[in-house]
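>>> I would like the atomic coordinates for the input below:
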Amino acid sequence: MVPTQVLARKWRPRSFSELTGQDHVVRALTNALEQKRLHHAYLFTGTRGIGKTTIARILAKALNCQTGITSTPCGVCSACIEIDSGRFVDLIEMDAASNTQVDKMRELLENALYAPTSARYKIYIIDEVHMLSKSAFNAMLKTLEEPPEHVKFVLATTDPQKIPVTVLSRCLQFNLKQIPLPLIAAHLKHVLEQEKISCDATSLQLLARSAQGSMRDALSILDQAIAFGEGAIDEAGVRDMLGTIDQGYLYDLVDALSRKDGARMLAVADAMETRSLSFDAALQDLATLLHRFALAQIVPSAIGEDTLERERIFALANTFTPEDIQLFYQIVIHGRSDLAQAPDEYAGFTMTLMRLLAFMPEGMPKTTGPKHDKEIKRSSPSIPTVAKISDTTEGLETIEIGEATGAKEEANTVKPASPISLFEGDWAAVVNQLKLNGMPKMLAQRCEVKSVHANEIEFCVPAEHKHLLEKRHQEKMSVALSEYLGRPVRLKFSVGIVTGMNPAELENLEKQQKQSQAIAAIETDPFVRELVENFDAKLIVSSIKPIR
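Below is the predicted model:
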């Protein structure tokens, strides 16, 4: 019986049209080939399994096809067939990871001086070129600077930062992207249809997600799934093979969180432990689910119609505010990084669940339909809020702490508005109005309001900033806050865990958002896109700054 060829090799693209997810590279190379604007050295960068070596081989065919230099090699001439089969004498492939020494490079460069045996160009493909030694790179420089007319170098690497800038500057560089999950799933579906193997949509999503942007990995995992299922693919078998967390557990956890049902959350964790599921993978998948919730809330169109559990995603997303989702995401991400330090995975996982509950805002708003009631608005869930001012029977003013609903609650005795009634829990806005600078201002920016009482406000400061808690800084902050509120106020400080939503973090987040918007604006500018696509221009992201 003739052994079958592995899918990753059988379905390796043999032309630019068969490539998936690298349209920006294909377009640039196609234009260059059609206009005969050829470079002597190409550099393809990107993570594993996304097509670097594949594109290099297709480029070799495009340059040596017997029909002429073309962006659509025929695939049937002797040059194309020999390149596809790996026996083209004028295509030399070298793995730099196993040939790092200068002697190998010198031998290769000496051979480059000789004309091709039968081809138009002698092509050198050097994979993982960053692994070459410094002396090997130095030996390459002269040839890259003044290459023979008949030689083309195609370099590939997963780590371009390790390549000397003197080499980078002599190459035409293309950055390959990780392949999006939908494109991987669609390609796997096409492969299975051609192989006449049935597969459900959920299994395809699981297989595509596990590939993490690598098409080669996706096809290898698909091969494994076919073998695991003895020629058939089903969801249960794929989950067992991958050790994937059943999404039902995660939805149950989030549903219990929305109800503040700690007992139910622990019961789900116990069920996961019984099945020996990976809690590290569970936190990773939970972060992914929270990311989808954020998209569902802010950019609903990003959740495609074919997304699994789409209706449930929207239903659960609408039980939280966007601020809640951002907070939960941070807690889960940090919980995963802390997992290795926990007594055991179960303890680390359940502690993260308890942290989610501990930072839940009081009095969660209920939804009345697919969207929140328009009257319900809340400020950051982590900041206690001054809800009203009322007189007690003793005639003293008291401040009641309540949920930030965005609407002013009725007081028994209504008083004229005062500075403290404008506090409304928005500590970040208050900090910007305080007459502070230097270290006292840094202290205020890194504080988080823990509780507010009649004449006292308690703050929490993260441990990494406890050095700011000098008495003179506290006193200046107290004077500034008393002046702002219009009456003396006592401040208390404690060191502990904060939610990351203090004024400094909010300001930093705002800066990051503005920077991202500025970069996006430049990247999508028609003139910039034309330069990048048609003239191989490279955008230096670090030079982009938002306009104030």
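>>> when you work out contacts or count neighbours from here on, use the C-alpha atoms and nothing else.
Will do.
>>> please spell out which residues along stretch 132-139 are buried.
132-133, 136-139 (16 or more other Cα atoms under 10 Å).
>>> format those as TSV; extra columns: distance to Ile226.
As requested, these are exported to TSV (distance: Cα to Cα, whole Å):
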residue	distance to Ile226
Leu132	38
Ser133	41
Ala136	43
Phe137	43
Asn138	47
Ala139	47
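>>> what's the distance between Asn111 and Tyr121?
13 Å (Cα to Cα, to the nearest Å).
>>> who's more crowded, these two?
More neighbours surround Tyr121 than the other of Asn111 and Tyr121, with 19 against 11 (other Cα atoms under 10 Å).
>>> check contacts around the more buried one.
63-64, 90, 150-152 (Cα atoms under 8 Å, 6 or more residues apart in numbering).
>>> please repeat the previous calculation with a cut-off of 10 Å.
Counting by Cα atoms under 10 Å, 6 or more residues apart in numbering, Tyr121 touches 60, 63-64, 90-91, 115, 148-152.
>>> next, the second sequence, to be compared with the first:
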Amino acid sequence: MTYQVLARKWRPKSFREMVGQEHVLQALINALDHDRLHHAYLFTGTRGVGKTTIARILAKCLNCEQGVSSHPCGECGSCLEIAEGRSVDLLEVDAASRTKVEDTRELLENVQYAPTRSRYKVYLIDEVHMLSTSSFNALLKTLEEPPPHVKFLLATTDPQKLPATVLSRCLQFNLKNMPPEQIVGHLANVLEHEMVSFEEPALWLLGRAASGSMRDALSLTDQAIAFGSGKLIETDVRSMLGSVDLSFVYQLLEGVAAGDPAELLAIVGRMAEHAPDFEGSTDELISMVHRVAVAQAVPDAIDNSWGDADRVAALAQSIGAEDAQLFYQIAINGKRDMALAPDPRSGFEMLLLRMLAFRPAAVIDESLGAADLQPAPLNPDQGSTAGEVGATAKKPHEPRQEAVPSIELQAPEVSPQRPTERLKPEQPSNDADPASRQAAPLVGSPPLEVPESIPKVTGVILEPSPENWPQLLSQLGLLGMVQSIASNMQLIEAAAGQLEFVLDTDNASLFNDGHCDKIRLALQNYLDRELSVSITVGEPPGETPAMIQAKAASERQKQAIEAIESDPRLQALITKFDGQLDRASIAPLDS
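Sure thing, here's the model as predicted:
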């Protein structure tokens, strides 16, 4: 007897044999059992998820000699003819090969005639999106008001290409991709009936490689059975698919956790000896990091389908939760960038080296309160890792260096013999007193700079007052949204430990009570005493620190433009090359 491939042999013959797609099956079963049938159905989804299979089963349900129901007998003449593909009343058309309008007209010429021997004449048009615009127009009228004995069953992998006029005339069912769990369960059932021995990890490899398509999974299973001489062994399936051994993935994550780049490159070298698919290896790495993150969040939810729950749990203990999230993001981006790498192996190696390069050296314990945050030692050779509220609020702000403007010249057209020139005035030396230097800038957005129009105060604890609020704010070490909120406030009253602020209405859309608490904590940490802070949204009676800074920035921009325009060397260049000054390119270097 001729061998029949698994994908055809195990094609479902009734709704009860279908795997997945319950949301579609339930709607069709209810419509059939309650006689609420539509004249046109559209089934969409990727390849191998059951579109044509459901359409054929539906045709059986409509034309079964036992009556219209969701359970065709499968034994009558009509059911057998449909199953064997020889029913004269089921017209199955491949739209990809019949795209012309003449083909559609020929197909519809016999619509008005009654079926030969069945209850309904069923038109099953596969890949309907391949029809031409003229073909769709020829189909529209019949599709909207067909004779009572005609049903249209349309299937497509690309519903976006269908005209809205066609979509509006059909009941649309979107079939989902099969999850690996459903595919593995079905493959196990098929192999048991086929009496083929298998290892469960091999089925998971096939289930993931199928990418949601049951037909692809069965075809890969056929190939794996032939590759393994009648058996499904994990190592054979990995070799066939080019998948990396999971032991390498464990070793890679352990090497990243240990921060050992030499060991990582050595592991990749051992992987390369087996000629793996490094893009597939990236997928395995992403999947493993995901399992580690799940194990960290919900230890009881570890997926043990590979029989490696203990090893995943050990990785979850050795890798921090923040690191796991970082590794996952780097791996996702690395997979996207792999096509740009000189070769897959170098792209994979760079992905691993990025995990080491961008791994944080330390993480702030979020359980610490404001009282636990102490000022860091004032060491000019070390950076600060203060948080948003800032443990360095008592540190004096570093004096701002003088800004030197830069420009770009744009000439209309320059010949090869007359190269363009770029003018940049020399920057004056401005050596800061070593005693006044402080730690590196805080992580995140930079703190508010004090404009030159405001006298700078360093090394002194300022008492809150409406006059010195801009200088005091520059020493609080606030960052991000909190710093933005504080810079748009004006202190209007400071008395007896009570500070009252007015927040500019235009900058209050994201303000909440949490910002007020963080500002209060920063002030208490700075002044080393309890305070009460209230913030009212309104129109500040005077200038906020942000207004002062904006005014100073505008003045610096004006001075930069004036300095550039008055530069004699610039004027000489403009005259020599018939150029024009692009004012939009002028900006102070400290902007």
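>>> TM-score for the pair, please.
For these two chains in superposition, a TM-score of 0.70 is obtained (TM-score structural alignment, normalised by the length of the first structure); 425 aligned residues with a Cα RMSD of 3.5 Å.
>>> tell me which of the buried residues of stretch 132-139 of the first structure fall in helices.
136-139 (DSSP state H).
>>> so which residues of the stretch 51-200 of the second structure form strands?
For the stretch 51-200 of the second structure, the strands defined by DSSP state E, counting those that start in this stretch occupy 90-94, 121-126, 150-156, 171-174.
>>> the ones you listed: which one's closest to Ile54 of the second structure?
strand 150-156 (9.7 Å; Cα to Cα).
>>> for that closest one, packing partners?
Contacts defined by 3 or more Cα pairs under 10 Å, 6 or more residues apart in numbering; DSSP states H and E place strand 150-156 of the second structure against strand 40-44, helix 51-63, strand 90-94, strand 121-126, helix 133-144, strand 171-174.
>>> distance to Asn333 of the second structure for those - can I get that in a markdown table?
A markdown table is the format used below for those (distance: least, Cα to Cα, whole Å):
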| stretch | distance to Asn333 of the second structure |
| --- | --- |
| strand 40-44 | 30 |
| helix 51-63 | 34 |
| strand 90-94 | 40 |
| strand 121-126 | 37 |
| helix 133-144 | 40 |
| strand 171-174 | 30 |
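>>> so is the counterpart of Pro12 of the second structure in the first structure in a helix, a strand, or just coil?
Using TM-score structural alignment as the criterion, Pro12 of the second structure maps onto Pro13 of the first structure. The three-state label given to Pro13 of the first structure by DSSP: H, G, I helix; E, B strand; the rest coil is coil.
>>> the residue lying closest to Pro13 of the first structure once chain neighbours are set aside: neighbouring residues, count only.
Distances taken as Cα to Cα, 6 or more residues apart in numbering place Leu19 nearest to Pro13 of the first structure, at 5.8 Å, with adjacent residues excluded. For Leu19 of the first structure, the neighbour count with other Cα under 10 Å is 16.
>>> OK, contacts around Leu19 of the first structure?
12-13, 26, 50-51, 54-55.
>>> just Glu309 of the first structure next, same as before
Per Cα under 10 Å, 6+ apart, neighbours of Glu309 of the first structure: 202, 247-248, 251, 315.
>>> of those residues, buried ones?
202, 251, 315.
>>> could you export those as JSON lines, including secondary structure and distance to Val332 of the first structure?
Formatted as JSON lines, those follow (DSSP: H, G, I helix; E, B strand; the rest coil; distance: Cα to Cα, whole Å):
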{"residue": "Thr202", "secondary structure": "helix", "distance to Val332 of the first structure": "24"}
{"residue": "Tyr251", "secondary structure": "helix", "distance to Val332 of the first structure": "15"}
{"residue": "Ala315", "secondary structure": "helix", "distance to Val332 of the first structure": "21"}
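>>> for these, which one is nearest Leu257 of the first structure?
Tyr251 (9.7 Å).
>>> great, nothing more from me.
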